[in-house]
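**Student:** Just to be clear, the model below is a prediction. Sequence and coordinates:
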Amino acid sequence: MTPPKNRRIRRSGARSAPSAKRVGGVRQSQVVTTYGVGSMVAVESESFIVGGIDTWDDTGSADEVYEQRLARILGVRGFRLPPAPDPERGRGGVTVFRFPEFYSCPECFALQRHREFNPPPGKSVCSECNEDLIPSRFVLACENGHIEDFPYWKWVHRGVERESGFCKGELRLRTAGASASLRSVIVECSCGVPPVSMEGAFRTGSLRDLGIRCEGRRPWLERAQPELCDKQPRTMQRGSSSAWHPVIHTALSIPPWGEGVYALVERCKLVGKSEEYIRTYLEDRPALLSQVDTTVQGVIDVARAFDDEEGPAGADAVPTGPRSRLREDEYVALVRGRSESRIAEWQPFVCEPPAGDPSAIEALGLVDTMLVKRLREVRVMASFTRGQPPEEGEEELRHAQLSLRDDIDWLPAMEVIGEGVFLRLDERRLTAWESEPSVVRRAEHVRTEHERVLRERAKPVKGRKATRPAESHVTARLLLLHTLAHAVINEWSLDAGYPASALRERIYSGPDMAGILIYTATSDSAGSLGGIIAHGEPENLSRTLRSALARAQWCSNDPLCMESQASGSDSLNKAACHACVLLPETSCESLNSFLDRAMIVGDHAGDVRGYFSL
């Protein structure tokens, strides 16, 4: 990570030399999922915010990530890996800016902007005490992604009629030490106003009463002007997980896109090129045609298909609708399967039926299973929010910019190579089960809570009109599939040698879909070593399912867990807790929401029959 050039003028009047030193490092994949644009990252005793993609260095040389289906939906021309730094030059990589600006000294308790401490170049110390400075623990943020320093001056001068910043006093921040509560964090000003603790700073009403509104600041965008914002900001801890939620879009590479001649057209950037250019290009590289087993005319035809908004006709058409269309196409590809015919470079998707007898799993309510021996997933960071994570369908209502430039037509992305197992439930048995009144009523409880949450987020506030709430997608089918995926991942984490955090779920729930894909989630080839595939054989899978269902019958927190009317974040779960089916957040695509053990094994009272207890 690289900070921008230092344009600060020191108090002595001498202009400091431009600086673009490397301040720290994270993995490329983390720049998409953990430390993406707008997030805060701690480096030793300092804190920085990751800059917009228009400030990243050497992006022109960054590796491209290809996924035409997802690029069409997100409205960009392509994706790129975050740039890697150049160790020899000590430059390159992702740009960061100092944030928050306010720091405090643990010795003299001074609380002011970092530059006002006048630290020596390259250091973050108090020039008076020579002690390492401590970045502010508190920031203000709103759901539109804006973030700024906590207004300490306004907080300590509340009720005092003075113009902001004109008391000529100096702020101090000290800790009373009596406890770890906010009451022990004291803010003082040398102008003589009474000291004030930070107690109550996290109450939105307290900020509103002081007239503190969102200033629309975007410190991750270089030279960005404040923009109008009607959201009420809230106080957050600098390291809080609520301070940054990436909006991640994912897609599996399924045929024909990303395979064979389609992959050749993408990687060689032949989209939009003339026939003459393509012919000349391929004549100079005859090996390319033999590798993908095609002709020059075949390449020209595919290049035209890329330009066509409708894409190729038939089941392989490019999806142009909402994100759900991606899942529908993936579901069809997983059910249909794809035998291996090329090397991994030209065929990222291999999906074949197991060799064993499927009757072992059919008795449990599964219609079939597919072994995804080769899988490629592209994860794209399209935006981010702060506060509450966005629900599916409302991402565009509140999202933050990744760049100020209009000419940037790419988004940061990463690709995951791995393997997985696809399970599909018996549609007839599932339809009969989800029509039972007791199942419908239990699922309706979760759906009602979800609708309440969506209405709360769409509610009007002072200065802002109400927005139309997103529609809840919760059904009994979704609760069943999601809980089953968690139960199987927990079981495989004990048997397959992978920790639960290394496995991911992909839920296919809809009127014509009833399947789950469980796959490895690593950004290198270590995710395709065969450990999951072996457990997808019907005999092994049958043992896994029976063991998982036996564990789901009883939780160490029962009967409280099973009899719970609502649990989890925003009360979006029923019988689910950390002792039974919850997973690491990296494994779940719904933040551990929409789970209920009763959907798979039934409740203890016998009022609700689980799908697998039929």
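**Tutor:** Perfect, I can see it now. Numbers count the residues shown, from 1 in each chain.
**Student:** Only C-alpha atoms from now on, for both contacts and neighbour counts.
**Tutor:** Will do.
**Student:** that's a strand at residue 206, yeah?
**Tutor:** No. Counting by DSSP: H, G, I helix; E, B strand; the rest coil, residue 206 is not found in a strand; it is helix.
**Student:** Skip the chain neighbours and tell me the closest residue to it.
**Tutor:** Counting by C-alpha to C-alpha, 6 or more residues apart in numbering, residue 206 lies nearest to residue 200, which is 6.7 Å off, once chain neighbours are set aside.
**Student:** Need the three-state assignment for residue 261.
**Tutor:** Under three-state DSSP, residue 261 falls in the helix class.
**Student:** all strands for the stretch 351-500 of the chain, in order.
**Tutor:** 366-385, 410-425 (DSSP state E, counting those that start in this stretch).
**Student:** Go through these and name the closest to residue 174.
**Tutor:** Closest to residue 174 of the strands of the stretch 351-500 of the chain, according to C-alpha to C-alpha: strand 366-385, at 31.4 Å.
**Student:** Can you get me a residue count around residue 106?
**Tutor:** 17 (other C-alpha atoms under 10 Å).
**Student:** How about the one 3 residues further on?
**Tutor:** The burial count assigned to residue 109 is 17, neighbours taken as other C-alpha under 10 Å.
**Student:** Kindly report the same for residue 147.
**Tutor:** 27.
**Student:** hmm, back to that, with mean neighbour count and distance to residue 556 added, can I get the strands of the stretch 351-500 of the chain in TSV?
**Tutor:** Shown next, in TSV, are the strands of the stretch 351-500 of the chain (neighbours: other C-alpha atoms under 10 Å; distance: least, C-alpha to C-alpha, whole Å):
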stretch	mean neighbour count	distance to residue 556
strand 366-385	23	28
strand 410-425	24	28
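**Student:** dropping in the other structure now:
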Amino acid sequence: MSDEERFVYDGAHVVDPLGDLEEEGEKSAKHNRAKVGSARPSSLLYTYGPGAIMDLPQFTIMPTGLDEWDRIWRRRGPTPPRIHAPRLRDVVRMTLRSPDVQLCPYPWQPKKHSRSPEGNDLGVPSRVFPQWLRCTGCDMLGLLSQFDYRNTHPYRTDLAVFEHAKCTGRAGSGTRKATRRTAIPARYLLACPDGHLDEFPYDLWVHRGQPCAKAELPALKMADRLAGKGASAVIQCASCDMRRPMNEAQGEAGKAKLPQCRGRHPHLDAFEPKGCPNATRLMLVGASNLWFPATYSIIVMPDSPEEKASDLADRVRTALGDKLAKYRDNLDLVRDLLGMGHVDVTELPDHDLELLLQAASVSPDTPAEQEQKLRDWDPVDLLVPEWQHLVRPIVGNRAEEPKSGLTLATRELGPGLRPEITRVLAVERLRKVNALVGFTRIDDMDRVGDLPRRLAPLTRTSRPAWTVATEDRGEGIFLQLDENAVAAWEKRVLDTDVWHSHEEAHRRNFERRFSETAEQVNHKTRLKPPRYWLVHTFAHILIREFALTCGYSAASLSERLYAWPAEGREPSAGLLICTTASDSDGTLGGLVQLSEPSRLQPVVTNALRKAARCSSDPICAMRTPQDPEDFLHGAACHCCVMASETSCERANRFLDRRFLIDLPGSGLGFFRPHG
């Protein structure tokens, strides 16, 4: 299917807020300023990305797809700036099935002070969504065009508001003098599991699928006296006096009364060309399962010679484009063209340049090869280079790599440190790159059976040229566990009743969640091995203890886990606890200081001691999933082990304190009693 055929789209409705602002300026109008709010880069990646709904003080908006972002970047040049992370870029290209995808930042530039003009030509384009609003004064329910928009203060975006210009109040409220009242979003939406989202059809709902008998454009009201009580509103038609409560759309009985999905992607202003066969579900504007980002991230390590050569070949291919095949034999002309494209090959001799051009000319994978590569790819492949670099011996006691931003320092193992920990590194500086490849609704990506159709696209084109990424800089502590001890412990755990219970719970969970793919996939391939449960639980208790002493909150600390057995690759058992910031030059060093032997030893000791007790014991300590239960944790709860969503890479799954230490009735602890 060609790019033009991918979606049904009306190009007359483009979102170009800065272009609109310029048109208003030409008309000497001052009532429609473009900026309506701001957000941190991390929140725009993980909470309010394209297709999500962002709450502003007076209304809600939805960031558009990346097609509209191109118009913003083109104000600065033909191509947006790029973030250098070849290892992550290649995975994103494979996932999006587009060989030319680049990683680009958000269209944003910091200001010297609040009123300086830097970055005024940049921003994230958004549209108001939902576009059904309700007047807070008279309960009138109407479309966006029925309300006035006011946004005249250049430095007070919180004053941007939609208003009902001639509100006379509710019946029986006293004075009926017309006045201006704020309008707020009507909070009901329709969603489907394949990532589509649509406005709730209030006019059809109240008239039970038929047009109003009294008016072509009926006057609707939303009577809502119990704010925050779910579907408590009643939709009324003032033209024909029909009424219908929204609670009829709730529950299993309500699903049959909702319309079929239209296949709408409001962030793209487009529809699926063949519609959507799914039934819809009622959803609230602020629902936590409205938008789940699908992201990949890496800790940037120094490039290997192979990675450097591959990246240079890719830059040559991108810079030359169609000219590569045409001028490949004219090396002098190629050097000039690459110089104009900011690719420096001046130091390369002709022979090496010929080899480089040969590598750049390799034909891309066929669609069948792309699909096979995607099926065979394991997310662990992103972690392997990081693990290999972190366990590599360091010449001296400190290694700094300016290009990647990675600075490592070895730490001695204190005499009181647990013997199961064999290596400690202070990660004084690190750079983490995160890329967005799409999003899902209702369930996050790793819970929807890996079905490609569940991943909602970020662009209307099937082969996007770029996707949004962020760079975080920070610090961390790396701990490596004794591989021999972990392997022996893992072999012992695999034959226990506790592990068999976890296996069966995972099977039940997999078959229920992955119903469409469970018959083709062995659930055990998706179950994390015991060493992962061990390292994961250890990381969580360390995050809790680090937060008490390092100066960062537990929610600002995150884990990166390296835990896989020797199955076709070098085994690993270690973890990196780090804190990063995307809107500053780095962090304060409080976490790195805890890697010093005199400080790390009491942190580890206290963390393991506290893990032995939970305020929910003995219930927590003895928790094991039994049929028909399908939860993916054992002796773990929010009182003892579980962490915030920003810290945990597995949404608090695959945790069990019994794998760390011996709890009453269990002798499965990896960390043995230590005198």
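**Tutor:** Cool, got the structure. Please read these numbers as outputs of a predicted model, since none were measured by experiment.
**Student:** where does the TM-score land?
**Tutor:** Superposed pair, TM-score by TM-score structural alignment, normalised by the length of structure 1: 0.83. Supporting alignment: 585 aligned residues with a C-alpha RMSD of 4.1 Å.
**Student:** Tell me the counterpart of residue 520 of structure 1 in structure 2.
**Tutor:** Under the alignment (TM-score structural alignment), residue 520 of structure 1 pairs with residue 579 in structure 2.
**Student:** ok, its match - contacts?
**Tutor:** By C-alpha atoms under 8 Å, 6 or more residues apart in numbering, the contact set of residue 579 of structure 2 is 474, 475, 476, 556, 557, 558, 587, 591.
**Student:** For it, which non-adjacent residue is spatially closest?
**Tutor:** Nearest residue to residue 579 of structure 2, sequence neighbours excluded (C-alpha to C-alpha, 6+ apart): residue 557, at 4.8 Å.
**Student:** what sits against that neighbour?
**Tutor:** By C-alpha under 8 Å, 6+ apart, the residues touching residue 557 of structure 2 are 543, 547, 577, 578, 579, 580, 646, 647.
**Student:** Would you check that the first one makes contact with residue 554?
**Tutor:** Yes. At 6.1 Å, residue 543 of structure 2 and residue 554 qualify as touching, with contact defined as C-alpha atoms under 8 Å.
**Student:** Make a markdown table out of the strands of the stretch 351-500 of structure 1 and add distance to residue 180 of structure 1.
**Tutor:** As requested, the strands of the stretch 351-500 of structure 1 are arranged in a markdown table below (distance: least, C-alpha to C-alpha, whole Å):
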| stretch | distance to residue 180 of structure 1 |
| --- | --- |
| strand 366-385 | 29 |
| strand 410-425 | 39 |
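**Student:** what helix or strand does residue 150 of structure 2 sit in?
**Tutor:** Counting by DSSP states H and E, the element that carries residue 150 of structure 2 is strand 148-150.
**Student:** Just list what that strand packs against, helices and strands only.
**Tutor:** strand 161-167 (3 or more C-alpha pairs under 8 Å, 6 or more residues apart in numbering; DSSP states H and E).
**Student:** Any idea which residue is closest to the centre of structure 2?
**Tutor:** residue 293 (3.2 Å; C-alpha atoms, centre = their mean).
**Student:** Can you tell me the SS state at it?
**Tutor:** Taking three-state DSSP, the label given to residue 293 of structure 2 is strand.
**Student:** Give me the nearest residue to whatever residue of structure 1 lines up with it, chain neighbours excluded.
**Tutor:** Counting by TM-score structural alignment, residue 293 of structure 2 lines up with residue 246 in structure 1. Nearest-residue entry for residue 246 of structure 1: residue 384, 4.2 Å, with adjacent residues in sequence omitted and distances by C-alpha to C-alpha, 6+ apart.
**Student:** Give the aligned equivalent of that neighbour in structure 2.
**Tutor:** Residue 384 of structure 1 maps onto residue 439 in structure 2, with residues paired by TM-score structural alignment.
**Student:** hang on, the earlier thing: residues touching the match of residue 293 of structure 2, list them.
**Tutor:** By C-alpha under 8 Å, 6+ apart, the contact set of residue 246 of structure 1 is 33, 34, 36, 381, 382, 383, 384, 385.
**Student:** same deal with residue 609 of structure 1?
**Tutor:** By C-alpha under 8 Å, 6+ apart, the residues touching residue 609 of structure 1 are 438, 439, 598, 599, 601, 602, 603.
**Student:** same check, this time on residue 505 of structure 1
**Tutor:** Shown in contact with residue 505 of structure 1 (C-alpha under 8 Å, 6+ apart): 485, 486, 516, 517, 518, 519, 587, 588, 589.
**Student:** Correct me if wrong: residue 575 of structure 2 contacts residue 478.
**Tutor:** Yes. The pair residue 575 of structure 2 / residue 478 is scored as a contact, 5.8 Å apart, by C-alpha under 8 Å.
**Student:** Kindly state which residue of structure 1 is aligned to residue 550 of structure 2.
**Tutor:** Looks like residue 550 of structure 2 aligns to residue 496 there (TM-score structural alignment).
**Student:** Spatially nearest residue to that match (excluding sequence neighbours)?
**Tutor:** Using C-alpha to C-alpha, 6+ apart, the nearest residue to residue 496 of structure 1 is residue 531, at 5.8 Å.
**Student:** in a helix, that's where the one you found is, yeah?
**Tutor:** No. Counting by three-state DSSP, residue 531 of structure 1 is not part of a helix but coil.
**Student:** returning to what we had before: between the strands of the stretch 351-500 of structure 1, which one is nearest to residue 570 of structure 1?
**Tutor:** Nearest to residue 570 of structure 1 among the strands of the stretch 351-500 of structure 1 is strand 366-385 (17.8 Å), distances taken as C-alpha to C-alpha.
**Student:** and that closest one, how far from structure 2 on average?
**Tutor:** Superposed on structure 2, strand 366-385 of structure 1 shows a mean distance to its aligned partners of 1.4 Å (mean C-alpha distance after the TM-score superposition for structure 1).
**Student:** distance between that strand and the chain's centre?
**Tutor:** 14 Å (C-alpha atoms, centre = their mean, to the nearest Å).
**Student:** Alignment lookup: residue 368 of structure 1 to structure 2.
**Tutor:** Under TM-score structural alignment, residue 368 of structure 1 pairs with residue 423 in structure 2.
**Student:** give me every residue that touches that match.
**Tutor:** For residue 423 of structure 2, the contact set (C-alpha under 8 Å, 6+ apart) comprises 411, 413, 478, 479, 480, 481.
**Student:** CSV for those residues, including distance to residue 210 of structure 2?
**Tutor:** Formatted as CSV, the contacts of residue 423 of structure 2 follow (distance: C-alpha to C-alpha, whole Å):
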residue, distance to residue 210 of structure 2
411, 73
413, 75
478, 64
479, 65
480, 66
481, 67
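**Student:** Relative to residue 229 of structure 2, which of those residues is nearest.
**Tutor:** Proximity of those to residue 229 of structure 2 (C-alpha to C-alpha) peaks at residue 478, which lies at 46.1 Å.
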